[in-house]
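Colleague: sequence and computational prediction follow.
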Amino acid sequence: MEAGKRTIRDIFNRGRNLEIPFFQRAYVWDTEQWQRFLEDMIMVSTTKRPYFLGSVILKQQDTTSNKDSILTVIDGQQRLTTLNIFLKVLCLKNNSDNDFTETFKKQRDKSIILLHNHNDQESFNKVVNLESLTVFKDVSENDNILSAYNFFNENISTDDLENSIDFFNILDNILFVGIDLGYEEDEQQIFDTINSLGVRLTTAELLKNYFFKRNELDNYIKYWKQIFEKDDDTKIYWDREITTGRLRRTFIDLFFYSYLQIKIQEPELKVNTEDKIEFSKVENLFESYKRFIRDYKLDKIIILNELKEYAHLFKENFDFDIVNNELNSDNGIERINAIIFGLDTSTLIPYSLFILKNVTDENQRNELFAFIESYVMRRMVVKATTKNYNQLFTDRLISNKILSKEQFVEYLEGRNDKVNYLPNDTELKQGFENSILINKQTAGIVYLIESKIRNRNKQATQLLGISKYSLEHLMPKKWENKWNSVSTKEAKDFRNFKLKTLGNLAIITQSLNASIRDSNWPTKKRGSGNKEGLKHYSGGIETLAPYLELNEWNETEIEKRAEFLLGKAKEIWTAE
């Protein structure tokens, strides 16, 4: 890597091409940026002082010796494109188009140095090859290249030409922070390092330009555009961001990660353990793809065909909006979605995708999904560790081809695993009686029970999505002022413990007003004045409504409700 100060002439070396990745997103600058750019160019020209125009990162491509050098524009697309358009207009207005040619076109054949992406190539070439000024009419609202040309053509005035703007003043005083990368260097790492400059490049963008070259437009349309960029709804789906652990990740990145975890488990590829560990790191996903395909000598077209098939399955089955919509009581991928997106358990995605691809029998598939729900929720109730979930759900279950409930049970029993164990009914009982969980987990446990028993009882009130409910302590944490007192410190400690357990926690449709939340039991149930209570916000909630008929709520009733929830959980989350 070489870094340092660069002039326009340094960047636009006339013996080489600068190539914006062909499948990069389009040029996006608009009026606000163009106006500022114009003002900055006037300032540079009049003051003749050095002006840094930001960073430009170029990466050497692997080219044969008889071809001109080609550098990929990793960062700087917007600035370099705007500079070309602005100076083209300036030269045409000054009747000095030869100055533009001698700077921004190659010396040998006068061809364009800056090779644009597929979105903007036609418009950009049209602008920089103009021989005289024109006005482009009926410009598409998405064509920012022609719009930029029209803006500069309209806004560079005669007064500017006479007094303010000089082509060579700009050429001599514009500077860049330049970073030149060798062919083998990792551009993703550079992006992470200079992230403070606002540079961002997604794994999907890197992979798109890794898989497809400028002469592979048909393959791009077949294997990428039709899958990930077909229309606005498709783009919105794949660009959706969710939080996974400490990271914000798009659906398309989750998909590429999941496919890779499935692929590296194929026994015939014989991926070694060290590489599996490396390829499971989210932060290095792009480099993992490149090295995996290179080192294990994989055919890109075969990979693209598989990606296409898996991507269809992913889009058809993984739906974040389940957190906002009523959850079906039937076992299957919908309930797994609620656990993944409602309870932040994205580690289930690779294995779930593997099941969807390889289990064609719907009953077998849904039975397995039901067992996964039982496994995850039982462990959640007893506060079992999730630290090994990534290894379990992205490695062992896939590599061992666990594709039925019976195989999953046999796998767990065969390992006698104290880390990945399935809690039995005794342990589940202790969990409902004693576990103190974070609010999201508690709400999820109660919600998933509610979704099963409500449908069984044919409740008329619609169940909302998991995200629509608030968690409420029936006996409030601040009980001492308005609830019956207890006589001993031991009794007080016991109450303070019990009110944090599952038997005292319920889901309601809206958080209570603070004054009602801490009121005594009768007031908390009915509300006071214009402030509604539990009864108003618990319509049809089977896990709560019956208990609002009680005249008193205490530690005994908390334990009884815990026993009720336990009974339902044992029916729903079986542990054969």
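Modeller: Thanks, I have it. Just so it is clear, the structure is predicted and the values come from calculations on it, not from any experiment.

Colleague: make it CA atoms for all contacts and neighbour counts henceforth
Modeller: Will do.

Colleague: longest helix of the protein?
Modeller: The longest helix of the chain (DSSP state H) is helix 362-381.

Colleague: gap between the helix or strand harbouring Thr234 and the chain center?
Modeller: For Thr234, the host element (DSSP states H and E) is helix 232-239. Relative to its chain's centre, helix 232-239 lies at 12 Å (CA atoms, centre = their mean, to the nearest Å).

Colleague: show me where the stretch 451-576 of the chain has strands.
Modeller: Assigned by DSSP state E, counting those that start in this stretch, the stretch 451-576 of the chain shows strands spanning 470-473, 505-508, 527-528, 531-532.

Colleague: second structure follows, compare the two:
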Amino acid sequence: MRAKEGTFRDLMTQDRQFQVPLYQRHYRWKTGQQEDLWQDIAEQYRALADGSAIPKHFIGSIVAVEKDADPLHDFREFRVVDGQQRLTTLSVALAALRDVAALDDPDQFDRLNKKYLINDTEPKGSAKWARLVPGDEDAAPYWTVLTDPLNVSGHSAIVNAYRFFHRKISALREAGELAPERLATTIGDRLALVFVTVSEGERPHKIFESINATGVGLTQSDLLRNYLFMALGPRSNTVYTQHWRPLEKALGVEGLEGLVRDDLQSTGEFIKQGDVYRAARGRLEPSAADLDFLEDHVKRLARRGAYYSLFLQPADPSSTASDLGLSKKALRHLAFLRSWGAGTTYPLLLHIYSEKDAGRVASGQAESCLEAIESFIVRRYVVDVPTNVLNRLFIAVIGNLPPGEPIDVALRRELSRDKRWPDDDRVRDGIATVHYYSNGRPHQQRLVLQRLESHLRAEVDLDFDSAKLSIEHVMPQTLSDGWKKQLTDAGHDPREVFERLGHTLGNLTLTAWNSKLSNQLFERKQEILQDSDLKLNEQLAAATQWGVDEIQKRSQVLADAAIELWSAPVPGVVTARSGFDWTRVDEAVSALPAGSWTSYGDLAELAGTAAQPTANHIAHDPAVTNAYRVLSSDGSISFKFQWHDPADIRDPMEILIGEGIEFDDNDKASQAQRLGPPELEALLDNVPGEVQ
């Protein structure tokens, strides 16, 4: 690695070209960042005019990999690793200066072009003509800025940047303050940077990760994308074009960020948002030199992305749904989960459909899983169970699904543990007593009523979006004198009745005439509701009055429908702790001698379970001793390792080194000191009775 301080002009000399790889993130600078840079340029510009001696403004670093040089030519090509946002912005700013300056002096166009933007020894339009070659979607707008500025159009980020600097420089010209050569000198010579060149053998992605220069913050998927495609080397453009770019276009930035995290969590391990890249790299690093492995990983992620796009946009049963073999019933469940905002289910859904792709889960089983998940969520909702645990709960369930057992059967059992899935009695009680109208979010309240309406209509489709229905209180929230008299005449305290029953499901319905109904007496509401086509309103239209008995009876009817629609849990399921005997794992970990280590997978094989539930058990059971001697299969300490005592701040690596474990430069323990399942078996056989 070589680092040298210089300026933009030093960097963009004749016979050089900086190429932004296709897989690098697109140009993203917005007006705020461009304004900050312009203020720095303006300060240096004024100082040059005044003859003031101020330091150059440091704008950050440019990191690039130099391609193998052609011994017969002096032309040098660089692949940009980091800093393309700055390179692109400064090049666009100089193009804008070129065009404004040429209005008064046409020679400025060629002069500034040759000095900063093009290699004039190369034929115009040839591969080596431009000194900067942006990647992917930025290439076309930049080429227009460079070669045909009068026809710049559209609203790409590069075009917007060009217009920004064109306005700023034009304002200087109109004020009589533009000195083109001085402004070019300001941009070219007064903005300092550090130019870092690395070779392929120096693992440029490591340098990319460590850079903390000013610019647009990197997302976790940015880091993963750069890691993958830097490692893919000669295959990067093909794999990016065929698999990653379509994935990115289908999901967008936020969707891709969600996929990357949920893909990791689909193995049953909770990953914090800020740890996504670290976790992904940890899984890929052992095979990072295997290009086939990396390419297959991108293909697999793209396949999962096709499912993920349906999680995010399932309302459109496109050809993608058909290609993936998803039925109308499956799409309906996915549409419900998306409308509900059930993003916490996505890791579990990815796991289910990954198993389906692998041929281990039939389509009918996957549909059964979707029905179970929807029922689990809605039943908890109508009885007002807090939702803050669902994220970790669904992820933990993945790790407890035994291989070989029908996945829908296992999922229903795991969700039923510890009465997490409300049974029929709890649903009846919840619908009768829970203040539904103040529970959850308005769109969730409507969704439950809409699904009940569809169920009562025997699944006859109704376009709820076009109907624009809202929730109406039959007994209104503000009781008129007429309503109060009606309740008082029936022997009830109006205030007590409404506080107890007014917001329960039995007193709520859907209607398109909310404003008409408002605080009307029941007789008038009934006249209006008689014209309704909704099954939810048939009982209301047929009632002769509306009070305590009617609300309670309607609650029973809706509870019957809900119980029929959303299936019940598996009764009598024991807790997860009682469901598996961890004795052999506990004994093996306790028996590990100093100077040795084992992995979660080794212990899982010993005990006849999977690695993830084994890791979960070790992490959460304080009775397990020597847990720090259990590492990932590649010998690295799990980044999620924590001592059971929060006050314990010891470094597990230092302890292991002190016990004689050898670590390499990548912080991975020696495989020669690893005890696999046979050695663990022998270890237990040699320690009869109480483990020492």
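Modeller: All right, it came through fine. Treat the numbers as computed from the prediction; the structure is a model and nothing was measured.

Colleague: quick one: TM-score?
Modeller: The TM-score (TM-score structural alignment, normalised by the length of structure 1) is 0.69; 504 aligned residues with a CA RMSD of 5.3 Å.

Colleague: circling back to that earlier point, of the strands of the stretch 451-576 of structure 1, which approaches Pro50 of structure 1 most closely?
Modeller: Smallest distance to Pro50 of structure 1 across the strands of the stretch 451-576 of structure 1 (CA to CA): 57.8 Å, for strand 470-473.

Colleague: sorry, back to before: could you say what helices and strands the helix holding Thr234 of structure 1 packs with?
Modeller: Here helix 232-239 of structure 1 is seen to pack against helix 226-228, helix 251-263 when contacts are counted using 3 or more CA pairs under 8 Å, 6 or more residues apart in numbering; DSSP states H and E.

Colleague: 6 Å instead, please
Modeller: The contact analysis (3 or more CA pairs under 6 Å, 6 or more residues apart in numbering; DSSP states H and E) places helix 232-239 of structure 1 against no helix or strand.

Colleague: now the residue of structure 2 positioned farthest from its centre: how far from Trp483 of structure 2?
Modeller: Residue distances from the centre of structure 2 (CA atoms, centre = their mean) peak at Asp489, which lies 57.5 Å from the mean C-alpha position. Asp489 of structure 2 sits 10 Å away from Trp483 of structure 2, going by CA to CA, to the nearest Å.

Colleague: now swap in Asp560 of structure 2 and tell me
Modeller: Remark: distance between Asp560 of structure 2 and Trp483 of structure 2 (CA to CA) = 28 Å.

Colleague: grab the nearest non-local neighbour of the spatially most central residue of structure 1.
Modeller: With distances taken as CA atoms, centre = their mean, Thr250 lies nearest the centre of structure 1, 1.7 Å away. Nearest residue to Thr250 of structure 1 in three dimensions, chain neighbours excluded: Glu241, at 4.2 Å (CA to CA, 6 or more residues apart in numbering).

Colleague: I'd say that neighbour and Ile252 touch.
Modeller: No. If you go by CA atoms under 6 Å, Glu241 of structure 1 and Ile252 don't touch, sitting 9.1 Å apart.

Colleague: the two: which is more packed in?
Modeller: Here Glu241 of structure 1 and Ile252 are compared on neighbour count by other CA atoms under 10 Å; more neighbours surround Ile252, at 22 against 17.

Colleague: map the more buried one across to structure 2 for me.
Modeller: Superposed on structure 2 with TM-score structural alignment, Ile252 of structure 1 falls opposite Leu256.
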